[in-house]
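>>> Have a look at this fold, sequence not included:
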């Protein structure tokens, strides 16, 4: 899958040939979190993203009923090209599905939000390990005690993703990822997880438990699962998101994200 083109990956996802997390596939192209909700809730959610750019950097927004993201995937179809979706009704997770064809409505607006998977190739190119890719696992994610700025009906805690590395590697990773503002930017915290409300680093809220080697420290980035916490608290009638780690792969290049050409 790693050597396939983005349209080939979309086709594989639609056929059901890829239902796993997307970290490490389509190197060189940006990946995004997905939030799809009715038009009546879209303005409040847009304002929430603007006020919380680090966990919710907007890559693209569709018109109501538009299934092809105009910047991020003009030949894609958001109803089929995510490996796994989550359906929330009134804030409660109802189910996970592999297609939203029967759930998607013509008044729905799709938000594509930057993802830290986008900068992982840049880290690996300079020898910084990305442990969950090495282990063939999903990235570990945690709910923190860092509160987002509320907007309309939306508020809630920030979610973070974590990658273990040495202190020297963490310093270099912070420098590199600061250039990926549309993919969460620099880390929000390095070191002691209890300072951001994570009491046990092995007890993840999403993804897989980490493998942390001797001499390594946890490095935390803001995560695009953050909106799922706000959506759960707001309890709108219907919201569709990606399943954590199962991203929409865009036709936007990593270099475009790095240079923030989408401003």
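Nice, I can see it. Keep in mind it's a predicted model, so treat the numbers as computed, not measured. Residues are numbered from 1 along each chain as shown.

>>> From now on I want contacts and neighbour counts done on CA atoms only, so please keep to that.
OK.

>>> since we're on residue 237, how many residues are nearby?
Residues within reach of residue 237, counting by other Cα atoms under 10 Å, total 13.

>>> okay, pairing it with this:
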């Protein structure tokens, strides 16, 4: 047990060093793309920033929809740091890309948001499926978009989320293909990680989710599904961006899909085989 604990601490320390190196590269503009595959062993997070008078309704929306919106942290008004997620984090600079919405319409897609920051803004960080990909890879399960150096494929479904106040809208899912004999392992591994969206929501026919064409994702890049594979779908933290479009707050800031906050939070220990 002592050796295992020492190894776990050492692994997490290495993951935190990788996370801080990645955040520094994002901050200085040398890392500008998707964060999938970076700093394995720590949680990545989706970002939503809203005026304080919209924050309680959005917190209620997250609570009503824990699969797409597992809340990792909620910040204080006007404070761009989240020390519980990492001592050096600055949400204005530490994601590779942002989306800025006014009244539900995107008006900017900057690489930093210092010019948009206000004292009444409240940040929320929601868990991300990129976090569980290191556990899949460690178990010998391939993650094709990482192998292809692409962003994950994300799709808007015809399934509705639970409304809360002005927030409502369709569920967004991410997709990764696996062979049928790999699906149970993928389900078991990810079910043990509820902060990262947990187990898949659906396996197989995309039409059951209202997805007409797997080669045309709404966000991210296409991911080929081979003849001996099935598509596997997880709830996705881009879901709140669809809800923001319908709620139409006067200002909202999110991450660009696939461009996450890399935190220092350790992933839970892998589920036993």
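Noted; the coordinates are in hand. Just so it is clear, the structure is predicted and the values come from calculations on it, not from any experiment.

>>> Excluding covalently adjacent residues, which one is nearest to residue 24 of structure 1?
In this structure, residue 24 of structure 1 finds its nearest non-sequential neighbour in residue 133, 6.3 Å apart by Cα to Cα, 6 or more residues apart in numbering.

>>> So what does residue 106 of structure 2 match up with in structure 1?
When structure 1 is aligned by TM-score structural alignment, residue 106 of structure 2 is paired with residue 93.

>>> Map the residue nearest to residue 24 of structure 1 across to structure 2 for me.
Checking with TM-score structural alignment, residue 133 of structure 1 has residue 146 as its match.

>>> do the same with residue 158 of structure 1
Per TM-score structural alignment, residue 158 of structure 1 is aligned with residue 171.

>>> Residue 245 of structure 1 now?
Looks like residue 245 of structure 1 aligns to residue 258 there (TM-score structural alignment).

>>> for the residue lying closest to that match once chain neighbours are set aside, helix, strand, or coil?
Using Cα to Cα, 6+ apart and skipping the chain neighbours, the partner closest in space to residue 258 of structure 2 is residue 34 (4.9 Å). Put simply, residue 34 of structure 2 is coil when judged by DSSP: H, G, I helix; E, B strand; the rest coil.

>>> To which residue of structure 1 is residue 34 of structure 2 aligned?
When structure 1 is aligned by TM-score structural alignment, residue 34 of structure 2 is paired with residue 21.

>>> Counting neighbours, what do you get for its match?
Neighbour tally, residue 21 of structure 1, other Cα under 10 Å: 21.

>>> Might you report the residue contacts of it?
83, 137, 138, 245, 246, 247 (Cα atoms under 8 Å, 6 or more residues apart in numbering).

>>> Tell me the one of those residues nearest residue 190 of structure 1?
Proximity of the contacts of residue 21 of structure 1 to residue 190 of structure 1, judged by Cα to Cα, is greatest for residue 138, which lies at 20.0 Å.

>>> quick revisit: kindly confirm my reading that the residue nearest to residue 24 of structure 1 is in a strand.
No - looking at residue 133 of structure 1 with three-state DSSP, it is helix, so not inside a strand.

>>> That one and residue 25 of structure 1, how far apart?
Here the criterion is Cα to Cα, to the nearest Å. By it, residue 133 of structure 1 lies 10 Å from residue 25 of structure 1.

>>> quick one: secondary structure of the match of residue 245 of structure 1?
coil.

>>> Go ahead and confirm it touches residue 32.
No - in this structure, residue 258 of structure 2 is not within contact of residue 32 by Cα atoms under 8 Å, at 10.8 Å.

>>> Number of residues surrounding residue 46 of structure 1?
18.

>>> what secondary structure does it sit in?
Under three-state DSSP, residue 46 of structure 1 comes out as helix.

>>> how about it, what's its match in structure 2?
So residue 46 of structure 1 corresponds to residue 59, using TM-score structural alignment.
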